[in-house]
Structures are given as structure tokens and as C-alpha cells.
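Asker: sequence first, then the predicted structure, then my questions.
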Amino acid sequence: MTEQSQREQREAELKRRKVRKGTHSCWECRRRKIRCQFSASNDTVCLPCQARGSACRSQEFADSDARPPAQPDRRMAQRLGRLEELMARLVDRILPETTAKTAPATVTSSSLSNRASPTPSASQDTGTDDGRGYPRTLDVLEAAVGDDTPVGLLLGLRDLSRAAAAANQPVSMPTPESDEAISPRKPATSKWDKTSRALHALFPSQHAINIITKANAGPYFLTSLFSSFRDLIEGKTENANSVSVVPACTSHPTVLARRLLQISICLQQLPPGYDAEPLQLNSTIPKFMENVVSVVSSLVTCIDEMVATAEGLESLVLLGLWHANAGNLRKAWLTYRRAMSLGQLMGIDRGPSRTLKFVDTMVNPRQRHTPEALWYRITACDRLTSLLLGLPAGDPDNSFATEEAMKRDTHMERLEKLHTVIASRIIERNANKSPSEAYAITQSIDCELENAANAMGQDWWAEPDLEVADENGHRLGQMLHLMLQVHHYDLLILLHLPYMLRNPSESRYDYSKATCARSSREVLKRFIPFRNKVTSVWACRHVDYSALVAAMTLLLSYLRQHQDSTTPSPTCPQRSEDRKLVEMVRERMQHVAVINQDRLTHQSADILGQMMPILDSIDASLMNDVSEVNMHLLKCLHLKVPYLGTVNFHPSVIVPAGKMGVCPNAGQEPVRTAAGMPTAFHDGSDFEQLQPQMASLSTSPDGAEVGATSAASFEGGPMQLELGSLDPALLPPDAALNGMFMDFDPQPQDGVLEFPDLMAGADDWIFQGVDTTYWSLLNGNNVAWG
């Protein structure tokens, strides 16, 4: 053997590699991840390499065909280095110094990516993925810790630093396996322990709760309030039985408050005279509810940090519903507006949001209410209350009524959302200063209502039969059906009310008058069976307001002048039917008022009784009875509206010219307004001239400007209607023929308006300003103040 061959043999032996026992495959088969097989034990080339014609080299020797390692990208390496350095500085700045001293956190790109991409684990307050794809949540109202930065906020490091500072223990960046090891909200939970215990003590016994929730359809209504019918069918919301489950005393206060309010709303549905002895409430049902609402309002809903959760928003909506049913519309409006403001801070008006957190750990994340459902319910409640009180809507967003948003909704749900949109448009119309634009908007809204009604089909508008609904679920469906019909007709009345008593020579206003009368009849026909079945005034109070508005509108529609050359028949069948209908409604209101000891329905019945002379005036005028004319027609009707003034009605009559020359009280002084000017009467050619001269704004004792149309002498008392003499000397010769059917007489007291407390309840302010809004609309005054 030559010297050179010996040297090559030694070099080959040095290049041998140590391989794992049992390794027999060659480099080429290893790269291809196939089995290395030999036809004979003494073969030097495996079968796959023979087939490919490649070199078969054992792994004992270095792979001469191996590709050299790729050179790293210097620019990419520099960028990653700078990013890691920046992240390290950021964590050092955010984490507390005490934590850094005890256990400095080592931040790597992998740990940060794990934190930025949370696992779907659920925790009480951190609001992790809830099963619907919503991201982690952040608290929008808690103060920032130290030098918190937007980047740290986005990475979720603030919660981590809080937990470390509170526990004073080492902190390590979470990994997918240990993401739930840290419980950053434990200090916050302990902060509300005292409040939670106080709320938990308010619950009645479990036996009493079971009785309450099974006595009516309240639980079905509450569980469907923030969910669609499709969600109920698919099991994406809690069932009605969940209302009877009492949360643990360690639950978040908003969870306890929500359940207490749900039970209180169920108590509102109980019929009057319900035997409360088995409930063992230690007080009457009204006192129990008032105590619950008072405690919840003082301990939970007034604290921003506490209600800045999904359960907190639900509690605010439920509290507003309770106040609305109790007749406290102004408190309800303020509660809805607060829920809307918090919802906007959380960003739920823009869809899924990181700042919407859930604190109820007992609810399946799949059954949590969506941000879209929460936002729609807040918006719908706000607009309905704002329309009744003559106040602006809180938010113009109508994204919930797009075709995409309503594709899963039923026909009734679509109609309800369209009603919410139309309510906002009516509010905008009422604030419009241009008469021509307002009338054009009215026509446009009327077309929208007609299209919405046609989409439901003719059969749907038949009166629901509440007597055949036995089960709670079926009964609730029938009642919601009826209430949706009532709301539709109510919108039509409020839409056309400003044009009902316009100049009768203008034929374009005849449609508004006919629509108001027809819609009023439909509301009253549904009010009677509804209040026959649901006798508790604390249930669906909105129906009572609608019935009062409809009855007054139907009576006032007869103030219109009969200008036909032929005198109508004194025994007009429609007028006789309307009289019977109003009398039946009045009797039902009186019955409900007696058994509930309710002031609102009692005063509503009194108002209708005092306005019935309007029909008597029409009957007398059509009889051409001179004595009756002198008694009824030459006497106008005076309706005193609290905090507004006196409404003077002039019934439309057909009186021979020779019989109008004498007035019993021709020497009385003209009625004067607050500014000392006589009440104006115009020829009615322009509706703007029909508005009475109102005094300018004056200042109340607290410095706030309010309308001078208030009458301080009423002091919140009920409306009163009086018969008084109408002096023809105050009227122009053709006043009875030109559409001047009504004027206002504001009566301030010593120049200072005694306006009630803005947050006065139904006991101190019965109609809460609904009456003021109604008369302002009827007078054509588009700026209706509450």
C-alpha cells in the first residue's frame, strides 16, 4: 500500500461519524424520508439509490452533497434585534419596580405573541373568547396604572402588572399552557364583596321566586329582550327557567342586580290583589319592588366602574323598563341615555368590541348576548321614550335595520326595528323649522309605514285573540303581537297629529285627519281586550299612554268644520260608534284605576269624561237647536294642562249668521298672554298664523330656561276641563268657518314658572310631560319641550 493511499484511509476513518444504534439508512434515503433497503447484506448500494442512480453514502460518513447553510438576512436580523430590545424596554417601563426586583421578566418574541393571541379560555373578568369569536376585553373606565401606554394596553400587559403589584409576587409572561394561572381581577372582585352581600340579602326565598316566575309570562319576555327568535330556537340564549336561579353571594354586583330587577319586573306583571302571603316578602309587593330599585340604584347603577360591563348595561335597561312601567318616564329616559353613553364608550355601537366584558361566569359563553343585540335594545327604548317626551333621540345609528342585519329576523322583529327607525325620523321631523320640509318628511314617513304594514300581510293586522292563549309562551306572543300593532297605529297618530286641525279648506290635510281618526279607533279597539286580560297597570304602561292619546285624538277630530252645503245627519253611525268606543275605554280605565289605585288611569278617564261635550256640541249644532247652540256652541271648552296652560277648544258649528249676534258675556275682557298681548285669532290661510302668540323664554328659579307656556297655578294637578263663554267679539266674522278650532292660554304666575322637579315620579307628575308633547304637536309647534 502506497503512502498516499494510507493517508486517504486515515482521513476517511477520521471523517466517520458516530450514529445512533439501529441507523442503517443512507443520506439520500434520509432526505427523502423513505426506507433504505438492500437486496443482499453485502451490497454497498441500496435499492432506492440504484433506481435513482445516485450515490449511496452511509450516515457514518459526512454528507458531501449537503447544501451549505443559508446565510441569514442581516437586515431582518437587525430588525428583530431592535424589536426585542424595544419590547424589553417597554416591559421594564410597564411592570412595577418591585416586581422587576424580585423576578425580572424575560420577554421574548414567542411570549409576546402568546399574549397577543389569547387562547379561548374563559375567565370571570378578562372576557376571553366567549365562543362567538369575540376578543379579550379591556376596562374602559378603570384608571391607568403608572406609565401605561397604548401599546401596553393593546398587549394586555396592564392587567398583568396590576395582578403582580397586588399580589407582590414574581411575574412571568404567560404561555398557552399557563394563560389562566394569573387571575388579575381578584382584587377588583374583593372590592365589591360588601356590595354583593348587601344585594344578595334582598332576594326572597327560593320558594317565593319559583312562585313569582311561574305566575306570568315575565321570564319569557326577559329572556327574549336581548335575543332574537332565531337565537331562542338555536339555544343561543338562556331559557326562561334561568330567571329563577339566584346567583351566588360572591357574584359580581351587576349579576345580582340584573337578577333582582328581573324578579321585580316579574312582580310588576302580577294581577292586582294577588295574594302575597305565600311569598313572605315582609312587605307589600310595591314596597318590596321600590326597595329593590332603590338599593340597586344607589349601590350599582350609579357607579360607572361597576356598570361598565355587559351585565351592567342589561341592568340599566331593565331598570329603565321598570321605571317606564311604573310611570316614571323621565327617570326611564335618563337611565336609557346613561346606558347609551356607556355603550358608546365601550364601542358596542360599532360591533364586537374588546371593551365589552362579561362578569357572569355561570353563563355559557355561547349564550351571552351579542353587542349588536344590546345596542339595539338600548336604542329602541331610548327612541320610544324620547318620542313620548318630545326629546331628541340619543343616537342616529340605524345600522340594525339594514338587510344584512335583519336577514335572520322574523317578520315581527323586522317590523319592530323599522318602527325604531321611524320613531327617530318623527323626532327629527318635529324638530324641523321649515313647514314645507316638515310636511314632505311626513309624507315620506307615511309611505315607509305603509310599506312596512303591507309587508306583514293583511291577516297579520287582525286583532289577536288573547283569550285562546293559555300557555305563558303563547300568551306572550299574542301580547307582543297586539302591542306591536298598537305601536304602529300610535306612530301614525303622532305622525299626522300636527296636521289634523289645519285649515279645512286645504284638502291635502284631509288625509291626516282621516288617518288620525282611523288609527285612534284601532288603538282603542285593542286597548279594551288587552286591559281585560292584563289588569296590572305596572305591565305594559305604554298601552295606557297610547289609549289616552288615541281617545283624545278621536274626540278632537270632531272639532273640524262641516263645510258641506248639506248638513250631515245628526245620527251619524260612525259618530255614534265612536262615542260608544270612547265610553267603553273610559269605563275600562276607571275599573283598572280602582283595582290598582292608579292615578294615571284615573286622571285619563276623567279627561275623557270632560272632553265628551265635544260630541254633544256637534250633535247640537247639527240639530239646529238654538237653545242648544246657545248652551253648547257659544261656550268653548277649556282644558287646563299642568305646566302648559289652558287649551281652549272652539267646536266647529254651522250657525246661521243671525243667531251669532248676541253673547251672554259680551263684556268680558280678552284673554291675555304672559306678554300682555291678546290671544290672536287669524283667518287660517297660513298655518303658521294659527299658532297663538307665546311669551318669550323666561328663567326658572334655578336659572334654566323653560318655555313660558307653563301654568304655575296648576302645581302638577290633573288636567281640568271647564265650560266657559266664548265671546264672539273676540272672533272675526268668519272665525267659525276658517279652522281656528283651538288656542292656548299660557298663565305664568308673577313671571316665575313653578316647574316641577325634572326627575319627579308619577306620584308628583302624573303624565310626566306626555300631555305637553301631545298638545304641542297638535298645535303645530314642532319644538315640543318636556
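Answerer: Thanks, I have it.

Asker: all contacts plus neighbour counts: C-alpha atoms, from now on.
Answerer: Noted.

Asker: so how many other residues sit close to Ala188?
Answerer: When counting by other Cα atoms under 10 Å, one arrives at 12 neighbours for Ala188.

Asker: one more: the one 4 residues further on?
Answerer: By the measure other Cα under 10 Å, the count of residues near Trp192 is 17.

Asker: OK, contacts around it?
Answerer: 252-253 (Cα atoms under 8 Å, 6 or more residues apart in numbering).

Asker: do you have the helices of the stretch 51-200 of the chain handy? List them.
Answerer: With DSSP state H, counting those that start in this stretch, the ranges of helices along the stretch 51-200 of the chain come out as 74-94, 97-102, 109-116, 150-155, 157-167, 186-191, 193-200.

Asker: buried sites along the fourth one?
Answerer: Going back to what we said before, that points to helix 150-155. By 16 or more other Cα atoms under 10 Å, the buried positions in helix 150-155 come out as 152, 155.

Asker: what's that helix packed up against?
Answerer: Under the contact definition 3 or more Cα pairs under 8 Å, 6 or more residues apart in numbering; DSSP states H and E, helix 150-155 sits against helix 109-116.

Asker: the third one too?
Answerer: In this structure, helix 109-116 makes packing contacts with helix 150-155, judged by 3+ Cα pairs under 8 Å, 6+ apart.

Asker: second structure follows, compare the two:
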Amino acid sequence: MTSEMRREASNSSRDIERLGKAMRKGTRSCYECRRRKVRCIFGGRDSTTCDGCASKGKACIEQRRELLGKSGPESKDSLRERIAKLEAIIEASRSDNNSSIDGAVSDSRLNDDAERPYLGNHSPQSIDPIVTLFDNAIWRRRSTDLTQERSKDIEANPAAAKRTRIRDSLLSSLISSEILGMILNATCSWWHTWRAGPRLFTSVDDLHTSTLQDFVLWALESSDPSIVGLAMLCIAICLQHLDSRVHQFIIRKLPRLPGEIFQDYFESVDRLVLNDPDCASTGAGIEATILSATIHMNLGMHRNCWMLVHRAIAYSHLLGFHRPERLTPSETEAERNCRTQGWLSVCSRDVYMSLLLGLPYAADGRTIPFVESQHNARSLLHHKLIILSVKVIDRNQMGLGLSVSHTDAIQKEIEAATKDLDDTFWNAPAALACGKITQPEYLESISAQCWLHQLLALLHMPLMIHSVEDKLLEKHRIFCLEACRNLLRVHHIMRSDASAAFSMVKLIDYQAFICSTLLILGLLGYGDATHQLTNRDKDRDLIGLTVATLRQASGTVNNPIASQAVQGLETLLSLDSNSCATGSACVDPHARIVVPHIGTITITPGKHITETRSQCLQPAPRPPPEFSLTHNMYDGSFGQVNQPPIMASSNDLGFLSSPRVDEPSIDIDWTSATMPNFENDWAWLNDLNF
């Protein structure tokens, strides 16, 4: 035992001595494994004893020395290094996480871009056409670029400040909310008729447009100056409807006369919104332009109305509203249908005004296929009326107004377009009373009938004027006069509507004047006498009903058109009712009347009146007189190109001058004309019914 203890003690002392001996650099074996010349294997990653030493119950000398060395003063440097490595690992992990997130977002954006060819919320109308070359299946511009540009524009571009400045300017003269609410409640009947149709901007839902009050309150809080301008125009229309006989209490509360406030609102919207391309080239801006054109039309400023509608069509083209396909994949079918119907509404306004004024049109709606309106017979007829009116305008613009073949071809197309319409369309008031159609369908039917009869009258009018010389054209005179009779009946229905749905439409009074004038021409002897005798009494009764309807309409607020039409028609009817005074010299009287929107014209009696008076006084023989329609277009608001088709056709056909040489000269004093100059003077608004 003693020898063994000595041997172990000597071995342990020898081992302790070897602790100070360093192993050669590069070796990884412990002292015992190196002595035994075996491989030093560690079983675990964190193990400090190799397998050989563990099996013999011995400690790894070199591992122990390493552990002992770590507890020495040099371990501080090692800890500092490890902390630095740990910080480096943490920073690397952060960068890896950010790169993975960016990669995921980029992949999702790329996938989203693959599904949407247009970028972000930008529609094709807000991107230059050249940019679309880089948005296709071959290459695509990343939406992050647009996001960065958008944020930079918000910070650097003064567009936001400009919109705020325009909005503040529009609202600076707004009346108090209490008075505004009273005005809207008293004069909101026009909203249900005028604003029931489709809209060109989809930021307004049904909750905001159910009533005029809701729309105005929502629009005045909007940050878009175009929407604010649209609300200001609505308030201006309400001011037009104020009647001193009914709304005297409201008028007394206003800070100024309603006409002055109307002028202020109307001109501020025109200056700040309609004349600013950034505001006018939006959906709401186009809506405001169309509403402003309607106000111009009711004020008798047809030239301004025509130009504003053309401007709205130009902006609609820039925004792509005329395209039948979807503008973006995110556009829903309901939004596309709303945009299509809105575009047709703009086209119909343009074509109708161009047809009435004899001017070219800017858009005809042919980009929209008929299948868009096949679900509704009335909508389909409205679409076809646009196309047929375009053909009449093209015929007149090409100088083919006297072409019988073109006229007959258009007449056949009109008959084909109306042959499938049922009695609920032709007798809309009775159908509405029986509940067969709704109120919107009733309004649509009446409006379509008015347009249809106006189209037929203007289609056959040039040939009607020549029918007095060519008996082969007699059928065109019959067609024209029958269309005039039907239009006057529709005018009576529109003016007698219980809900006053057409009270704001002043243009129908002008159309009634034209059709009544054509019927009076026949009563004065213009045309076939045998055919006139069969309808003479009916025409007198119909004209008398029209005059009574116009007189009633002239009593409403702000309708000088009807009052001028009554004056002109009564003067024309007096030529038919005059009788020769016994013993008096028989001379042809000359009547001077004022035609709405046109000016003063001079009327002499036709062949029928002349022959009747010749039997009474038996004057000396002379060439048979002819009906003479003489008028001069004044320079300024209206030019030769702006006269309506009835006047334009008369000029072209040579019926303005009488063949008699003893015709007295007419000196027309335009300064004393009863029709105000709407284009240059707004003061007349201050005195209307106040």
C-alpha cells in the first residue's frame, strides 16, 4: 500500500509539474490522450472532459488549464471580445430581419402589381400616357416610386395650399347656416329632377345625395374646392327660386338682394373653379361645369352654355370617361355603368344644344355601344336620339338641309327607333296615374317625347319652307307642323306638372315659341290652303292654350323668356285676327316683336291675309305679296352662326326680303329692345320679382 501511495503521489506531482508546460501550438489533444497516442474526442459541445479521460476517471489536464487560464487576468479581453461579437451578431440579425420584411413587402407589391396594371390609387387619367409604356407584362414601375413622389409633392408642391385657398375664397361670402337652411328647405324641389341622374364622380354616395340639404352640408365640409363650388352653384339656384310673393320673410333676412348674392356665388365659382384647370379637370369639376352651363342656358346665354358643355367634354376625354371598357381593374361594374350613363348625359346636352343652335357638336356618344341601354327601352331611345340628332346636325353642317334623300333616310330611322314603344311611353301622365310607371320613368318619357318632336320639326323645317314653291315637298310641311303640334302638347304637360318638375327648364318656353310661330305661319296663309283649313281651328285652340301656358309661366320667378314669347305670339296672332276698317286705306301692317334670345324681327302678313283685305277694299292690281320674315342679328352676344335653325334656314332660302320695292325701311333700335343683354349686364337680376 505504501509503495502504491508513493507511486500515485509521484504521478500527481508529475502531473502538477506538467501543468506549467505548454502544449505545442496547434494541437487539440489533452495531455493523457497525447501520452497514450489516442484520439482525443469530446462527446458534447459544452463538455470539458474528453471521452478517454472520462472512461479512466481522469481529468483533461489541458482543458483544466484552459479553464484555469480563463479565470486569469487575460479573461477581461476575452469577455470584451465576446461582447463585441455578440453586438455584431445582434446588429446582423436586425439587418437580416429588415431585409426579409422588405423582401416580403416587395413580393406582395409585385404580386399586387401583377394583378393591377395601374399603380396604387392612380388611375390612367392621372398618369402621363408615356408612363403606360412601362406598366405592362414586360416591365413595371414600382409603386414605391409613386409613394415617394406623392409624399414629396405633399411637402413641396403648393397644390394643397392652393386648394385650401380656393376653398376659403368660395366660403368667404357664404350666408349664415340658419338662413341657408331656410332657403334650402323652401326651394329644394328642383333637386329631385335635376340631380336624380348619373354622376361622373363616385365620391358621393346615396346618403350624401338623398336630399339637397344633405348634399350641401356634406359638400361644404369637403376639402375639394370643386365639390364646394358645386354646392355654391346649388345654393345659387335656390336663390333664383326665391319669390318675393312667397318667400318675403326669407328675403328680408338676407344681407343683400338675392340677385346680388346669386351673381356673387355664380361668378366666384366661374372664376375660381371652372377657369382653373386643376379644379375643372376632375369629376366634380365636370359636374360643376355642366351645372353652370345649365344656369347659363336658363339665363338665355346659349353661347356660353354651348362652350361650357364643350369644355366639359374635353375634360371628360382627358379623364377617359368616354371609354366603354373599365378604366382600372378595381373599377366595379356599377361604377362603370354610372360613368357610362354620365358620359351619355354629357353627350346628350352637347348634341341637343348644337341641334337647337345649328352649331357643330363635340361628342356624339358613339363610343358607347347600344348594349349598355338595352335593358331599358326609354334609355335605349334616349341613346338613339343622340345618334339621330347627330345625323341631322351633320346634314345641316354639310349644307344638305334641302336633300330629300337624306331627310327621308333619317325619317325612316326615327320611325324604326319608335315603333316598339308602348302606350305607357306615349301616354305617360295616364300611366303614372295608374301606377304603371314610376316618377323617374315618367320624367324620362316626357323629356324623350319633347326631344323627339323637336328633332322631327328641325328635320323637316328646311324642306317645309320650300314647300310653298315645290308641291312635291308638301309631305315635309305636314311632318313639320304635326311635330310642332305634338311638341306644344308636351309643353303643356311639362308646364302643368303638379310637382313642378320642369319649372327650372326655361328652354322649353323658347321651343314652344318656335313651334307656335310655325303654326301661325300656316294661319297667315303660308302653304297649302286646303290642308290648312282642316286644322285651322285646332291650331288656333292649341296656340291659344300655349299662350295661356306661357303667360302662367311668365308669372313665375326669373322667367323673362316666357313673357317675351307671350308678347311675340300675341303680336303674330293679331295679324290673323285684324279686320279691314271700312273706308280706310288698306295697307299691309308691319308688326315688330321680340323673339326670345334673338332680338327684334319685323313681320308682314302673308298671302291669306292680303287676299282677304283685297276683297274688302279692292286695291289696284299688283303682284301677289309673299310672307316676309325680316330680322337683323345684333353684334355682341349672338352672331350669325348662333341663330337657331328656324332663322338660319330662312336666311339661306332667301325669304328675308320682300319682292316689293315699296317696302318701308326698318330702323331697329336695339338699345330699346326688351330683351336684356344677359352676357354683359347682371343688374337685371337684382330687380326680378323683388
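Answerer: Received it, and whenever you're ready, just let me know what you need. All values reported here derive from a predicted model rather than from experimental measurement.

Asker: fetch the TM-score of the aligned pair.
Answerer: Here the superposed chains carry a TM-score of 0.64, computed using TM-score structural alignment, normalised by the length of structure 2; 556 aligned residues with a Cα RMSD of 5.6 Å.

Asker: so which residue is dead centre in structure 1?
Answerer: Ile378 (1.9 Å; Cα atoms, centre = their mean).

Asker: what sits against the aligned partner of that one in structure 2?
Answerer: Correspondence of Ile378 of structure 1 to structure 2, assessed by TM-score structural alignment: Val346. Residues in contact with Val346 of structure 2, defined by Cα under 8 Å, 6+ apart, are 290, 309, 312-313.

Asker: which of these fall within helices?
Answerer: Assignment to helices by DSSP state H places the following of those there: 290, 309, 312-313.

Asker: just the residues you listed now: which is nearest Val505 of structure 2?
Answerer: When these are ranked by distance to Val505 of structure 2 (Cα to Cα), Ile290 comes first, at 14.3 Å.

Asker: residue in structure 1 paired with the closest one?
Answerer: Alignment note (TM-score structural alignment): Ile290 of structure 2 maps to Val317 of structure 1.

Asker: burial count for the residue nearest to that match when sequence neighbours are not counted?
Answerer: When the adjacent residues along the chain are set aside, Val317 of structure 1 lies closest to Tyr336, with 6.2 Å between them (Cα to Cα, 6 or more residues apart in numbering). Using other Cα under 10 Å, Tyr336 of structure 1 has 28 neighbouring residues.

Asker: map Tyr336 of structure 1 across to structure 2 for me.
Answerer: Mapped onto structure 2 by TM-score structural alignment, Tyr336 of structure 1 lines up with Val309.

Asker: surely that match is in contact with Ser348?
Answerer: No - contact between Val309 of structure 2 and Ser348 fails when scored by Cα atoms under 8 Å: they sit 10.1 Å apart.

Asker: can you map out the strands along structure 2?
Answerer: Along structure 2, the segments classed as strands by DSSP state E run 591-595, 599-603, 629-631.

Asker: quick one: which of those strands is nearest Ser330 of structure 2?
Answerer: Proximity to Ser330 of structure 2 (Cα to Cα) singles out strand 591-595 among these, at 52.0 Å.

Asker: distance of the residue nearest to the centre of structure 1 from Ala310 of structure 1?
Answerer: Computed as Cα to Cα, to the nearest Å, the Ile378 of structure 1 to Ala310 of structure 1 distance reads 12 Å.

Asker: check Leu482 of structure 1 too.
Answerer: Leu482 of structure 1 sits 30 Å away from Ala310 of structure 1, taking Cα to Cα as the criterion.
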